[in-house]
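Visitor: here is a sequence together with a model predicted from it:
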Amino acid sequence: MRLQASIPIIEEIRSITGNAGLSIGVLHKGEVIFRENLGYRDVENKVAPDSDTIFPIASLTKALVAAAFAELVDDGKLTWETKLSDLVPEYKSLTDDIKLPQLVTEANIVDLLAHRLGLTAGNNFWSQKQQIVLADKTETARILGSLQPVAEFRSKMVYSNWGYGLAGEILEDISNQGLGTCLKTKLFEPLNMARTKLGHLDDSNSAKSYMALGDATPFLVPPTAYVEGTARAGAGACKSTVNDLLVLYNSWMGAAAEQQESGNTFSPESPIRRASELWTSHASMTNDTSYGLGWVLTELPGQGGLVGVNGYEADSMPIIAKGTTKQRMVYHQGSVCGALSAVYLLPDTRTAVIVLGNSFDLCDTPDWASQVLLEAILAPTEPNDYIELARKTSANALSHHEPTATQLREEKESGTTPKSLDQYEGRYYNKIGNFFLDISIDGEGLRMAPQGYDAASYSLHHYHNDVFAWDCNRDAESKEALYPQFAIGFHRVRFEADESGNVVQFNWQIDKAIAEGETFFKKAEPKL
């Protein structure tokens, strides 16, 4: 069987990428035809996963949130065009804190669910080290509003976890339920998905979380920061199993086919409503690919993986299933520190490939594994060399930090001295006052603690003049469950003084897409 014959290829990919474990499930023509579990859910104790092992599925959560909105639309509780200003008090009127005026004037539900706002990601306002959530859930709308536009409104898909975080909170307000309860009621219970949830990974058959180091070994880190009840749960808090997801996606494709045939917006045997609308193009990605509502939409032969880690590291994504008959493909990836996931659906043949992993690898192992399995099913005339692709993308991932480290060394000015360290101490806030960094003396340097969390802090050494820095090393970042950060501005903090010589602010590139960085203003001493 071609699927089973693919496993040695996937095992070789795992050895290249530092993957801890994988759980795999395949549907074809609406029937489960393959399950496989590789590696370990618990590396230290050599415990293998099974098809009921719970993994974080990260951004696969987004389709679930979109499906919950489809039910609300079907029930007449809102429309896809309902304006955010009618749902979010912070967007009732335009203020200086809102960088995108359209949030107040015209942005709607689809703009959130299709990533059409055009705002920078701002992920480091949510979490940085040690899987600690830094932002308070009540600040989601203000943080989203404060993010800088990097593309024209509605011009293309610009991925936004903050947008889905806000969408999840809107769901909670309308349903008068927590997001976990809302999705359980609307989706999980009707499908008997008993092992799917948005809470903590506290089940005895849950996968531990790992980060792959440069030598392709997994390093244990705390479990994902995405948990219901905290900021951005709607973007990635779901945890599930291959067995539960096989049920979900089979039902989803069945509902889509039935609704297309009947012209109805619902199906008697599935909780998925308005499936065609979820799979309608709303935002351009490439010439051949677009984003729907929680899903990437394209055709085979064509590229996949465009919302996964591989899309950043590959010179270009391969064409999947070259030489095969044209057909629809709907997919998504998920990535968090400590887990990667992928699902590919071929609705025309009711085929699904699901791969869940419990490590953030040197490249996106579940994505490459999914593509290997797709080609095993479709038998293209020119199959891709996914082992070589894994080698190249892993090497690319490992190539980013050293140039930044070299630049840090080369740009350092010798012979300068800092001010007295106590002059830098204090609490520094962003412009809108809902995110701060505590600066304190740490030996001969400084310590910077986001939102006061010492466990998530950075140890800064004097760089030159009023600039402090810390080393750029991928393995060191991975061991602290920090998403790889190689922008040079992230590794340097530049303090600035007023005319009297008093330190009053500093600049830090907290968002890699904003090259000029962000200014944080000194307002108070850190709390002891």
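Guide: All right, it came through fine. Numbering: from 1, shown residues only.
Visitor: CA atoms for contacts and neighbours, from now on please.
Guide: Will do.
Visitor: identify the residues contacting the residue nearest the centre of the chain.
Guide: For the chain, the residue nearest the mean C-alpha position is residue 335 (4.7 Å; Cα atoms, centre = their mean). Contact partners of residue 335, counting by Cα atoms under 8 Å, 6 or more residues apart in numbering, are 57, 58, 59, 308, 309, 341, 360.
Visitor: based on its surroundings, how many neighbours for the closest residue to residue 195 other than its chain neighbours?
Guide: The shortest distance from residue 195 to any non-neighbouring residue, by Cα to Cα, 6 or more residues apart in numbering, is to residue 240 (6.1 Å). Residue 240 is flanked by 25 other residues according to other Cα atoms under 10 Å.
Visitor: for residue 240, what are its contacts?
Guide: Per Cα under 8 Å, 6+ apart, neighbours of residue 240: 53, 54, 55, 56, 57, 195, 196, 197.
Visitor: and for residue 416?
Guide: 464, 465.
Visitor: and the helices in the stretch 101-250 of the chain?
Guide: For the stretch 101-250 of the chain, the helices defined by DSSP state H, counting those that start in this stretch occupy 102-105, 109-113, 140-146, 161-175, 179-183, 233-236, 242-262.
Visitor: second structure follows, compare the two:
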Amino acid sequence: MDAINTEIKGFDWESVRAQIGRIRQAFGASSVACGVLHRGKPAFHHAEGFADVRTQRVPDADTIYPIASCSKAFTSATCAILVDEGLLSWDRPVSSYLPEFQTVHNAEVSQRATLVDLCSHSTGLAPMDHAIIGFHDEYLNDGVDQVKISSNLPVLCDFRTAFVYNNFTYGVVGEVISRVCNKSIGSVMADKIFEPLGLLRTYVRTADYPPDGNVAKGYSVLDDGSFLAVGDPEIQDGSAHAGAGLVRSTVNDMLRWAKAVMQAEKQQELVTSSQDMPVKKPPLPGVAFTRSEQRCIISDPTEAEGENSYGLGWFRHTIPSQWLGSISPNFMLLPDPPVIGQHSPERLAISHYGAMGGFLSALYTFPETCSAVVVLANSSPSRGDPTDLIAQSLCQELFDMKPRVPLELFALRAAETSRLIWPALVHSWVLAREKTDMVPVLTDYIGTYRNSGLQLRIDVFESQRSSKCLGRQQHDPEPLSFTVNSHARQTAKLKHYQLDVWTFLPNSRDDASRKGMELYMALPLVLLSFVRDKTGQVRWLDWDLYGGGGQPELHDVYYIVDPVRFERVSSLV
């Protein structure tokens, strides 16, 4: 990037760095790297902590981090380029490109849904990520399976009636891009965006990382503040959900990307308002459309002044807004979120946020001044999100927003709330458990259970310790185990919970982290319910992979999402 411009009114560099440090430390994040662009020029860089805890390597503006859902803007921009080239249309049903996309529970979606519907999260399909992402953030199926799995997702609300954020739909968009280009979405993205824009340290596969080793490692934070390495996310080119989160990038490249997007957006707006066509084709054709309003993200727009909407891979907020970071982990941890800029002029922010195992990201763009803020971190989403609050801190400093909100206090509050999730789960688990003298007959449950639509298989078997290491007179508290889709890391031991319900609740929050179960911190997710037929034989297994069976009553068309039912196909594993 160009030389740093430090002459910005109201920007107190030292206090900003200190606040970044306090927010990072409040969440215990291993490292953060951030940067600011203002009026098209780099204005601020800062990085601290360790990109690699073992080697104690400090990050910089060229350290590579997975950006998770901030990838969605790259996916929608790729679609826009292919629309400009005549290979795709925003208006055609997606099923015209992918005939196998046939939604089982609401045929209207596959009959009518366009790329706009999928990219604006307007299908109404339930975002049941646990149907394809298991323990350790491992994918249960391959990328080639995601269209069929998406077609079998349950319905959360009616088509085009509400904003329902869903990674599956972007996975389907990735398959559309691959189908029409006859190459992977990552390859298309590299050809159409990375190379033309000079994003030389932006990747879609870990195998392509440069040899310099300047790559952040992912971590979870244990209760004593130590770090647990969680490995690089499996989501990448060719995987399931690739279109939702395959990109890995750096602060410098993300600022280049933001600048290119805003310049293209401005140029396209000028062309639209003028009868004179440019001699040279503008870069990133159609990107202005992807950043335009498509779907309101709140049920009642009258609840807030200004805009709170979603485009295609971009959130749109008029600051001040309490819905900034609305998909950040902090949004659930802070019932009363911070609101920056309450006494300042309104300002449109076009943004996105990202979270996946061991990594977090936040990107804000301000087209009016060609400004951008990017923050990347290698920290687990389950412990709260430093990038969300650091990005807001940088935004309020950049534009001298009044009053200054002490965002480090919100960081402390969010981190403390995250620590309460585990004891609350244990409390719910104890309250719901029914005392019973029933001695379960293990053979009642042992067998194979399938859900063919979601392409999931659960094998229930007698634990090795129970069958080989204990005599009949001894009691094994976890006599059964199960595994999903025959993946070695998708195995857990079961203890009897109540009647025909078994549980795999970890022993502690740290135990959940080590077992890769940090995203299973809801009671329905750690219970397997076996269901008997009229003869008393166990015929089915129910697992609430949605994690609660419903959605807050945000809209009168929301439905209850039932547990996923698996049919018993064999009593022998």
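Guide: Received it, and whenever you're ready, just let me know what you need. Small disclaimer: the values here were computed from a predicted structure and weren't measured.
Visitor: any idea what the TM-score is?
Guide: The TM-score (TM-score structural alignment, normalised by the length of structure 1) is 0.94; 523 aligned residues with a Cα RMSD of 2.0 Å.
Visitor: returning to what we had before: narrow the contacts of residue 335 of structure 1 to those in strands?
Guide: Among the contacts of residue 335 of structure 1, the members falling in strands (DSSP state E) are 341, 360.
Visitor: now the contacts of residue 335 of structure 1: which count as buried?
Guide: Buried subset of the contacts of residue 335 of structure 1 (neighbour count, 16 or more other Cα atoms under 10 Å): 57, 58, 59, 308, 309, 341, 360.
Visitor: all the helices of the stretch 301-450 of structure 1, in order from the start?
Guide: So, for the stretch 301-450 of structure 1 - with DSSP H, counting those that start in this stretch - the helices run 310-313, 365-378, 386-397, 401-411.
Visitor: circling back to that earlier point, so what corresponds to the residue nearest to residue 195 of structure 1 in structure 2?
Guide: Mapped onto structure 2 by TM-score structural alignment, residue 240 of structure 1 lines up with residue 249.
Visitor: how much space separates that match from residue 46 of structure 2?
Guide: 16 Å (Cα to Cα, to the nearest Å).
Visitor: look up the closest residue to residue 239 of structure 1, ignoring the ones flanking it.
Guide: residue 56 (4.2 Å).
Visitor: for the equivalent of that neighbour over in structure 2, what are its contacts?
Guide: Correspondence of residue 56 of structure 1 to structure 2, assessed by TM-score structural alignment: residue 66. Residue 66 of structure 2 sits next to 233, 246, 247, 248, 249, 359, 360 when contact means Cα under 8 Å, 6+ apart.
Visitor: isn't the third one up against residue 68?
Guide: Yes - with contact defined as Cα atoms under 8 Å, residue 247 of structure 2 counts as touching residue 68 (6.7 Å).
Visitor: mind listing the strands for the stretch 401-528 of structure 1?
Guide: 426-429, 436-442, 445-450, 458-464, 467-469, 492-497, 503-508, 518-524 (DSSP state E, counting those that start in this stretch).
Visitor: corresponding residue for residue 461 of structure 1 in structure 2?
Guide: By TM-score structural alignment, residue 461 of structure 1 lines up with residue 495.
Visitor: hang on, its match packs against residue 504?
Guide: Yes - the criterion here is Cα under 8 Å, and residue 495 of structure 2 meets it with residue 504 at 6.4 Å.
Visitor: follow-up on the earlier one: state the distance from the residue nearest to residue 195 of structure 1 to residue 164 of structure 1.
Guide: 19 Å.
Visitor: cool, residue 269 of structure 1 as well?
Guide: 28 Å.
Visitor: these two: which has the busier surroundings?
Guide: Using other Cα under 10 Å, the more surrounded residue of residue 269 of structure 1 and residue 164 is residue 164, with 27 against 12.
Visitor: aligned to that one, what sits in structure 2?
Guide: Under TM-score structural alignment, residue 164 of structure 1 pairs with residue 170 in structure 2.
Visitor: identify the residues contacting its match.
Guide: Counting by Cα under 8 Å, 6+ apart, residue 170 of structure 2 makes contact with 72, 75, 118, 119, 241, 242, 243, 244.
Visitor: can you redo those residues as a markdown table with distance to residue 516 of structure 2?
Guide: Below are those laid out as a markdown table (distance: Cα to Cα, whole Å):
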| residue | distance to residue 516 of structure 2 |
| --- | --- |
| 72 | 25 |
| 75 | 28 |
| 118 | 30 |
| 119 | 29 |
| 241 | 19 |
| 242 | 21 |
| 243 | 23 |
| 244 | 21 |
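Visitor: identify the residue of structure 2 aligned to residue 123 of structure 1.
Guide: Checking TM-score structural alignment: residue 123 of structure 1 goes with residue 129.
Visitor: that match contacts residue 169, correct?
Guide: No - assessed by Cα under 8 Å, residue 129 of structure 2 is found out of contact with residue 169, at 11.2 Å.
Visitor: circling back: tabulate the contacts of residue 335 of structure 1 in TSV, adding columns for distance to residue 297 of structure 1.
Guide: As requested, the contacts of residue 335 of structure 1 are exported to TSV (distance: Cα to Cα, whole Å):
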residue	distance to residue 297 of structure 1
57	19
58	19
59	15
308	14
309	18
341	17
360	25
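Visitor: nearest to residue 517 of structure 1 among the contacts of residue 335 of structure 1?
Guide: residue 309 (23.8 Å; Cα to Cα).
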